[in-house]
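Turn this into a model:
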Amino acid sequence: MNPVEVTRGESPVVLGLPHTGTHVPQDIRARLNARGKGLSDTDWNIHKLYDGLLEGVTTVRATFHRYVIDANRDPSGQSLYPGQNTTGLVPLTDFDGEAIWDEPPSGGEVEYRRETWHAPYHAALDAELERVKAIHGVAILYDCHSIRSHIPFLFEGTLPDFNIGTNEGATCAPAVAEAVDATCRAAEGYSCVMNGRFKGGWTTRHYGRPAEGLHAIQMELAQSTYMEESPPWPYLHERAGALRPHLADILKRLDDLGRSGALS
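Purely as a prediction, here's the structure:
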């Protein structure tokens, strides 16, 4: 199975979708325990939520599940959030801190998975960012994520609706962060935070090089904004329908910014 699906457009905006895939090869699935086979930490329905919001946008979507290998983790295995509970390159637990494997992968198998799944996803993402940068002089990576709004193992209390990550401003020009933040704060009935619990994963930090014309920003949505946060994880059309115009506004503002020359 192809580890990555790419849809090409001419916008300066590229959507990264590292966690919506649910494919787990049979030999790997057989080693997951019953809890792991539930795939609960999927970014459920995110590709559906963003579909059609910006004409000409490029999308790069991982088809494999994050339990195979996490496309948004440092391939070296280094933690994104030292000292905090998190999951690794190949998670050994789910977001609730519970074991997901009957037989965890060995170091050699992790490396095989990195080469087979993680590396092709990032090769495709890098190629698309360079392609749109060649067109516009800049590229804006908008990394699409979602997570349950209440996970005590990872954070206290209830997560805000919009969680914007720029690694404390390092991964994009201020104008990019301001465009996203302003749209979120103007969205009536929703809460937001900049660089709160989620400051941007490895993808955002790796590709965000504003001095080179590569801007990256992560959006971690609380899943309560568009779906039911329990199996079978249904997409709630009315709730999603209320959210989608705000996401469309964000992408349109980024598209306009990328085309304006203001980031060059």
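
all contacts plus neighbour counts: C-alpha atoms, from now on.
OK.

can you map out the strands along the stretch 101-250 of the chain?
Counting by DSSP state E, counting those that start in this stretch, one finds strands in the stretch 101-250 of the chain at the ranges 139-147, 162-165, 192-194, 214-222.

For residue 55, give me its contacts.
residue 11 (C-alpha atoms under 8 Å, 6 or more residues apart in numbering).

Look at it and give its secondary structure.
coil (DSSP: H, G, I helix; E, B strand; the rest coil).

Kindly provide the distance from residue 263 to residue 158.
Distance of residue 263 to residue 158, given as C-alpha to C-alpha, to the nearest Å: 35 Å.

follow-up on the earlier one: between the strands of the stretch 101-250 of the chain, which gets nearest to residue 153?
Residue 153 lies closest to strand 139-147 among the strands of the stretch 101-250 of the chain, at 12.8 Å (C-alpha to C-alpha).

and the angle for that closest one with strand 214-222?
20 degrees (axes from the mean of the first three to the mean of the last three C-alpha atoms, to 10 degrees).

Of the strands of the stretch 101-250 of the chain, which is nearest residue 106?
strand 139-147 (27.6 Å).

circling back to that earlier point, of all the strands of the stretch 101-250 of the chain, which one comes closest to residue 82?
strand 162-165 (16.5 Å).

I'd like to know which elements the closest one is packed against.
helix 174-185, strand 192-194, strand 214-222 (3 or more C-alpha pairs under 8 Å, 6 or more residues apart in numbering; DSSP states H and E).

Give me the helices and strands touching the last one, please.
With contacts defined as 3+ C-alpha pairs under 8 Å, 6+ apart, the secondary structure elements packing on strand 214-222 are strand 139-147, strand 162-165, helix 174-185, helix 202-207.

do the same with the shortest one
Using 3+ C-alpha pairs under 8 Å, 6+ apart as the contact criterion, the neighbours of strand 192-194 among helices and strands are strand 162-165, helix 174-185.

which of those is buried the deepest?
Sort these by mean neighbour count, taking mean count of other C-alpha atoms under 10 Å, and strand 162-165 sits at the top with a mean of 26.

Where is the longest helix in the chain?
Longest helix of the chain, by residue count under DSSP state H: helix 237-260.

How about that one, which residues are buried there?
Buried residues in helix 237-260, counted by 16 or more other C-alpha atoms under 10 Å: 240, 243-244, 246-255, 257-259.

Likewise for stretch 89-108?
Neighbour count says stretch 89-108 has 89, 90, 91, 92, 93, 94, 95, 99, 100, 101, 104, 105 buried, by 16+ other C-alpha under 10 Å.

and for comparison, fold this next one:
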Amino acid sequence: MTDPVIVKRGSSPVVLGFPHTGTFVPPEIEKRLNENGRLLADTDWHVDRLYDGLLDDATMVKANFHRYVIDANRDPAGGSLYPGQNTTGLVPETDFDGVAIWKDGEGPSEADIAARIEGFHRPYHAALAAELERVRKEHGIAILYDCHSIRSHIPFLFEGKLPDFNIGTNLGVTCAPEFEAAVEGVVSLADGYTHVVNGRFKGGWTTRHYGKPETGVHAIQMELAQSTHLTTEAPPFAYDEEKAAKLRRHLQDVLERIERLSFSARM
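Now for the predicted structure:
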């Protein structure tokens, strides 16, 4: 059995969350996926690789399981992140194009969902919560930087082309304004890239659940358009070394900036 979560502890106030890079699907669940579902197309492809080594002393919490098993960035109570808009749920019925991912009659039951919450969703968040609390106690502050990516064109979810950097703070609720400004300040100067703050993606359940600045825990989601670091946004979703190298310089600037700011904020 693959462990549902990997934790790499660091000494920085910054904690990196990776809820959607995992591709593990238990065999008993995989056999229920249809041909489309088995593509695992909605993975945040190579995002853990993209951030690897950018901030050596950051803590990393990474889900190993795929979001089709259960989505670690959704409310375990089943609430929608974006009421009235197309989105996918706690255990998705469809992919991001609105196409079914389960064989007929093989979609998850309420019992399946409850079991997956206990076996996957809860362990991931137990680990993430523990690391945030450890870091907060050590530094007096913790910064959750939630790492994501998505295809730049998905008509089912949004019109047109997604900006390259999508910063989500739930309209400024999940972090102090200086952290949001710091991240935007870096990406706004990234030549050849576009960005938006609290656009289509305002921060998922993770960002909204943990981001409580009044307690010393600040949370920011970064949703990257996959065109910034993949050769193509279609199978085999290959990592583009040249694109990624250029992007990594800006991401490193972001992480170093919020780390410096967090050290200043705790003084």
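
TM between them?
Here the TM-score for the pair of chains, by TM-score structural alignment, normalised by the length of the first structure, is 0.99; 263 aligned residues with a C-alpha RMSD of 0.7 Å.

returning to that earlier point: wait, which of the buried residues of stretch 89-108 of the first structure is closest to residue 68 of the first structure?
Nearest member of these to residue 68 of the first structure, counting by C-alpha to C-alpha, is residue 90, at 6.4 Å.

one step back: so which of the helices and strands packed on strand 214-222 of the first structure gets nearest residue 79 of the first structure?
The nearest among those, by C-alpha to C-alpha, is helix 202-207 at 9.3 Å.

Could you tell me where the closest one falls in the second structure?
Under TM-score structural alignment, helix 202-207 of the first structure corresponds to residues 205-210 of the second structure.

Determine which of the helices and strands packed on strand 214-222 of the first structure approaches residue 230 of the first structure most closely.
strand 139-147 (11.3 Å).

Closest to residue 9 of the first structure out of the buried residues of helix 237-260 of the first structure?
Checking these one by one against residue 9 of the first structure (C-alpha to C-alpha), the nearest turns out to be residue 255, at 11.8 Å.

Which position in the second structure pairs with the closest one?
That one, residue 255 of the first structure, aligns with residue 259 by TM-score structural alignment.

Would you confirm that that match contacts residue 11?
No. Using C-alpha atoms under 8 Å, residue 259 of the second structure is not in contact with residue 11; the gap is 11.0 Å.

Residues that sit against both of these two, list them.
In contact with both residue 259 of the second structure and residue 11: no residue, using C-alpha under 8 Å, 6+ apart.

Please render the helices and strands packed on strand 214-222 of the first structure as JSON lines that adds distance to residue 73 of the first structure to the earlier fields.
Supplementary listing: those in JSON lines, determined by distance: least, C-alpha to C-alpha, whole Å:
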{"stretch": "strand 139-147", "distance to residue 73 of the first structure": "13"}
{"stretch": "strand 162-165", "distance to residue 73 of the first structure": "15"}
{"stretch": "helix 174-185", "distance to residue 73 of the first structure": "22"}
{"stretch": "helix 202-207", "distance to residue 73 of the first structure": "5"}
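
and of the ones you listed, who's closest to residue 58 of the first structure?
Nearest of these (C-alpha to C-alpha): strand 139-147, 9.6 Å.

re earlier: so which of the strands of the stretch 101-250 of the first structure gets nearest residue 25 of the first structure?
strand 139-147 (22.8 Å).

Give me the contacts around that closest one.
12-19, 41-44, 46, 129-130, 132-133, 203-204, 207-208, 213-223, 254, 258.

Read off where it ends up in the second structure.
Aligned by TM-score structural alignment, strand 139-147 of the first structure falls on residues 142-150 of the second structure.

average gap between the matching stretch and the first structure?
Once fitted to the first structure, stretch 142-150 of the second structure is off its aligned match by 0.1 Å on average (mean C-alpha distance after the TM-score superposition for the first structure).

you'd agree residue 117 of the first structure is up against residue 66?
No. Applying C-alpha under 8 Å, one finds residue 117 of the first structure not in contact with residue 66, separated by 10.0 Å.

If you count surrounding residues, which of the two has more?
For residue 117 of the first structure and residue 66, the more surrounded residue by other C-alpha atoms under 10 Å is residue 66, and the numbers stand at 27 against 23.

check contacts around the residue nearest to the more buried one when sequence neighbours are not counted.
Using C-alpha to C-alpha, 6 or more residues apart in numbering and skipping the chain neighbours, the partner closest in space to residue 66 of the first structure is residue 19 (6.1 Å). Contacts for residue 19 of the first structure (C-alpha under 8 Å, 6+ apart) come out as 42, 43, 62, 64, 65, 66, 70, 71, 72, 145.

Now, these that are in strands?
Of those, the ones assigned to strands by DSSP state E are 62, 145.

Would you convert the contacts of residue 19 of the first structure into TSV that also reports distance to residue 172 of the first structure?
Output for the contacts of residue 19 of the first structure, formatted as TSV (distance: C-alpha to C-alpha, whole Å):
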residue	distance to residue 172 of the first structure
42	26
43	24
62	23
64	28
65	28
66	26
70	23
71	20
72	18
145	18
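
From the contacts of residue 19 of the first structure, list just the buried residues.
Applying 16+ other C-alpha under 10 Å to the contacts of residue 19 of the first structure flags 42, 43, 62, 64, 65, 66, 70, 71, 72, 145 as buried.

ok, which pair from those is furthest apart?
64 and 145, at 14.9 Å, using C-alpha to C-alpha across those.

hmm, back to that, looking at residue 263 and residue 158 of the first structure, which is more packed in?
Shown here are residue 263 of the first structure and residue 158; by other C-alpha under 10 Å, residue 263 has more neighbours (21 against 12).
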